[in-house]
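J.: What follows is a predicted structure for the sequence shown.
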Amino acid sequence: MYIKKILLLIVLVGLIIGGVFAYNVYDAIFAPNTKFNNPEAHVYIKSDASIADVSKMLEPLLNNTQSFMKVAERKGYVSNIKGGKYVITKGMNNNDIVNSLRSNNIPVKVSFNNQETLASLAGRISAQIEPDSLTLLSLFNEDDFFKSNGFNDDTKIAMFLPNSYEFFWNTSAEKFRERMLKEYNRFWNDERKSKAKAQGLTPNEVVALSSIVHKETAKIDERPRVAGLYLNRLKKGMKLQADPTVIFALKKHSGNFDLVIKRVLYKDLELDSPYNTYKYRGVPPGPITMPDISAINAVLNPEKHDYIYMVANVENFGYHKFAKSGAQHNRNKAQYIRWINSQNINR
């Protein structure tokens, strides 16, 4: 009888120990382990992150980091960390958290537009994916890659078509550049190349002219008319005489692209730069900014008209007054000069 009691006691103790162990295992693996109040939290893990880095990153989000670490070790995540953007939802247990971090790298939206230089583009992109701006800019300045794909220092920026794209956050600088080339080649299909040829332009020249159209008017509905005007000038052998090209030339000459110039002065027109379309005929050697797709489409599908002059419309701000003759243009220009002088805009 005494032996039976001892055996029974041993069994009971074993059951209790087993129960406690099972509970701890269950609690470590399957019990909720988040402490944030939002529906979900986003975690950005670098490509070279260690388990210590991941643990430190998760510490503000988890109730018990140690239990997470135990499950991470048991499931082999410690030696298989992958960079990327991951989502942890409220109420997740350690098992689900590890599974998410191991296999649920989600894409991010990368968008950019209106960049004037590759340096500013690198800064914009580095704020959205893992590579830093210096790494990106170094790749953007590799001449061999661009030269082999039909670009030079002046036209490089034309390869980057402004839009929104899906990337994994841990995309490398090299992969980003390769993707942009693919998007450029996809955009310039046979139909668009044929339209460019019909205007007497190469794709890179279309982008360069589009950048002027983009700078001249923010009104998308006016861009085909502005594009038609500049194409008329090119066909007549006239200089484009576009103020935005002079502003870009001044910035490039000074090395300061943060320079604010609200008014182009007569002395500015004398700057000897291939971008100064008051001094040199034809399309500038490269884009003066990254044009919107709407501006590119405007050059490829211009409005048909006989206008060769335009000036800002002070009666309908944002738009322009167009003219077919110098006399008509001078009347429009006089009205604009009176207005700008009344605003005391000297530079």
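T.: That came in fine, so what should we check first?

J.: okay, CA-based contacts and neighbour counts for the rest of this
T.: Fine.

J.: I'd guessed Met159 sits against Tyr184; true?
T.: Yes - using CA atoms under 8 Å, Met159 is in contact with Tyr184, at 5.8 Å.

J.: Neighbour count for these two, which is higher?
T.: Met159 (21 against 15; other CA atoms under 10 Å).

J.: contacting residues for that one?
T.: By CA atoms under 8 Å, 6 or more residues apart in numbering, the contact set of Met159 is 151, 180-181, 184.

J.: Specify which member of those residues is nearest to Tyr307.
T.: Nearest to Tyr307 out of those is Tyr184 (CA to CA; 31.4 Å).

J.: still on that earlier bit, out of the contacts of Met159, list just those in helices.
T.: Mapping these onto helices (DSSP state H) picks out 180-181, 184.

J.: Out of these, the closest to Tyr230 would be?
T.: Tyr184 (24.0 Å).

J.: Helices of the stretch 151-300 of the chain, start to end?
T.: 173-187, 190-198, 203-216, 223-236, 243-254, 293-300 (DSSP state H, counting those that start in this stretch).

J.: In terms of helices and strands, where is Leu134?
T.: helix 133-140 (DSSP states H and E).

J.: need the next SSE after that helix, C-terminal direction.
T.: helix 143-148.

J.: Any idea how far that following helix is from the middle of the chain?
T.: 21 Å (CA atoms, centre = their mean, to the nearest Å).

J.: before we go on, here's another structure to hold up against the first:
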Amino acid sequence: MVVILLIIVVLAGGAGGYVWSMMRPVEASTEPVVFEIMSGSGTSKIADQLQEEGLIRSGLTFKGYLKWKKLGSNFMAGTYSMNPGVTYDEIVSKLSSGEVVPEEMVKFTIPEGYTVLQMAGKLSYEHVVDRDEFIKLANDPSAFDVDFVKDIPVDEELRYVLEGYLFPETYELKKGSSTQDVMQRMLEEFQTKINSIPDLEAKLQEKNLSLHELLTIASLVEKEVVVDEERALVAGVIYNRINQDMKLEIDATVQYLLDKPKERLFFKDLKVQSPYNTYLNKGLPPGPIASPSLPSIEAALNPEASEYLFYVTKKDGSSGHLFAKTYKEHQQNIAKSKAAQ
């Protein structure tokens, strides 16, 4: 009887020693092991994966350890990085807290007033998007899941359907995001910004404007104004000219049609045949000519009342404007501006 008990003790001790040896960390290394725990993976699969990755000696022992300690039910999916030599407790802690490898991100900025073509060029140069695909998708709103997209007019005269809707902002996305993902994010940002404007729908109805028309006016303001304080005043001039059935005659609408913007437009440039040319056509162009900032959108929604019908850029380096109620005053302002050069 004593012999049998002795044998049992020896066997138990041997088994315990084996289990203990299997629980010991593997040989330490400074070379991290990066692996992914897929969503829905159970503790058994995770244990086997850890053994295959060389992070533990025995998947079976790790399973037993988890069962004994009642652990593993809260392990999180994701990509992890661990160095060989980690203990069971360290592994459990990382998997339970979701201490995943930070995803590599790419950061980029879309300046206010950029056009679709400018965005495509900049982001392609920065290796964020494919230029041709960006331009193609700018005319395919059905490719995106954003509420307002369905309200963009179906108009063959639009140069780019999404012009003006890709919000100018600094973004950070996962590296390797597709061109469509990048544009989706920009459209979502536009939706967020628009939703932040108080009483937007009521004000649009009051002005008998669609969001598309508002955005078109805002884009004109964005391209015409540098001094923030003048945004609402310039917006008011645009409304005044429309209400008096005057052509807007905004240089930026002509610049939009040129392959490369010019420092100075010539009379021949003003004769470019296009529905966007506000020197030839009354009313608003078919759509936005750039992506306006939120202040320009708000200025278009809340224009400053005045009797002004004209404005000219000051040539004194201030980037401001001289405003006039009559054409005669406007001519005087032009002369005054030139004299300040």
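T.: Done, it's in. Everything numeric here is computed off the predicted structure, so don't read it as measured data.

J.: Next, format the helices of the stretch 151-300 of structure 1 as a markdown table and append distance to Ala127 of structure 1.
T.: Compiled in a markdown table, the helices of the stretch 151-300 of structure 1 are given as follows (distance: least, CA to CA, whole Å):
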| stretch | distance to Ala127 of structure 1 |
| --- | --- |
| helix 173-187 | 13 |
| helix 190-198 | 32 |
| helix 203-216 | 24 |
| helix 223-236 | 30 |
| helix 243-254 | 24 |
| helix 293-300 | 22 |
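
J.: among those, which is the most enclosed?
T.: Highest mean neighbour count of those: helix 203-216, a mean of 25 (counted as mean count of other CA atoms under 10 Å).

J.: In structure 2, point out the residues matching that one.
T.: Aligned by TM-score structural alignment, helix 203-216 of structure 1 corresponds to residues 211-224 of structure 2.

J.: Mean distance between that stretch and structure 1 after superposition?
T.: For stretch 211-224 of structure 2, the mean deviation from structure 1 after alignment is 0.9 Å (mean CA distance after the TM-score superposition for structure 1).

J.: can you list contacts of that stretch?
T.: 112-113, 152-153, 164, 204, 231, 234-235, 238, 250, 252-253, 284-293, 296-301.

J.: so what's the residue nearest the centre of structure 1 up against?
T.: With distances taken as CA atoms, centre = their mean, Phe112 lies nearest the centre of structure 1, 2.7 Å away. Residues in contact with Phe112 of structure 1 (CA under 8 Å, 6+ apart) are 121, 124-125, 162-164.

J.: Closest one of these to Ala28 of structure 1?
T.: Ile125 (39.4 Å).

J.: Report the distance from the helix or strand that closest one falls within to the chain centre.
T.: For Ile125 of structure 1, the host element (DSSP H and E) is helix 118-126. Put simply, helix 118-126 of structure 1 sits 8 Å off its chain's centre (CA atoms, centre = their mean).

J.: Only the buried residues of it, if you could.
T.: For helix 118-126 of structure 1, the neighbour count (16 or more other CA atoms under 10 Å) marks 118-119, 121-126 as buried.

J.: for the helix ranked longest in structure 2, which positions count as buried?
T.: What stands out as the longest helix in structure 2, according to DSSP H, is helix 2-23. Across helix 2-23 of structure 2, burial judged by 16+ other CA under 10 Å covers 19, 22-23.

J.: counting contacts, what elements does that helix pack onto?
T.: Contacts defined by 3 or more CA pairs under 8 Å, 6 or more residues apart in numbering; DSSP states H and E place helix 2-23 of structure 2 against helix 59-69.

J.: Point out the other helices and strands that the helix it packs on packs with.
T.: Going by 3+ CA pairs under 8 Å, 6+ apart, helix 59-69 of structure 2 lies up against helix 2-23, helix 43-52.

J.: Redo those helices as CSV? Include distance to Ser319 of structure 2.
T.: Conversion of those to CSV gives the following (distance: least, CA to CA, whole Å):
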stretch, distance to Ser319 of structure 2
helix 2-23, 72
helix 43-52, 63
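
J.: Tell me which of the ones you listed approaches Phe266 of structure 2 most closely.
T.: Between the helices and strands packed on helix 59-69 of structure 2, helix 43-52 lies closest to Phe266 of structure 2; by CA to CA that is 70.2 Å.

J.: By how much does the helix holding Ile125 of structure 1 deviate from structure 2 on average?
T.: Mean for helix 118-126 of structure 1 is 6.0 Å (mean CA distance after the TM-score superposition for structure 1).

J.: How about residues contacting that helix?
T.: Residues contacting helix 118-126 of structure 1 (CA under 8 Å, 6+ apart): 110-112, 115, 132-134, 136-137, 140, 157.

J.: Emit the PyMOL select command for whichever of these are buried.
T.: To isolate the buried ones among those in PyMOL, judged by 16+ other CA under 10 Å, type:
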select buried, resi 110+112+115+132+133+136+137+140+157
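
J.: Lys279 of structure 1 versus Gly84 of structure 1, what's the distance?
T.: For Gly84 of structure 1, the distance to Lys279 of structure 1 equals 50 Å [CA to CA, to the nearest Å].

J.: Of those two, which one has the most company?
T.: More crowded of Gly84 of structure 1 and Lys279, by other CA under 10 Å: Gly84, with 24 against 16.

J.: Need the contact partners of stretch 166-183 of structure 1.
T.: By CA under 8 Å, 6+ apart, stretch 166-183 of structure 1 touches 44, 46-47, 83-85, 105-110, 128-131, 135-136, 139-140, 159-161.

J.: again, only this time at 6 Å
T.: Applying CA atoms under 6 Å, 6 or more residues apart in numbering, the contact partners of stretch 166-183 of structure 1 are 83-85, 107-109, 129-131, 136, 160.

J.: so how far is that stretch off the chain centroid?
T.: 11 Å.

J.: what's the answer for stretch 218-225 of structure 1, then?
T.: How far stretch 218-225 of structure 1 lies from its chain's middle: 23 Å, per CA atoms, centre = their mean.
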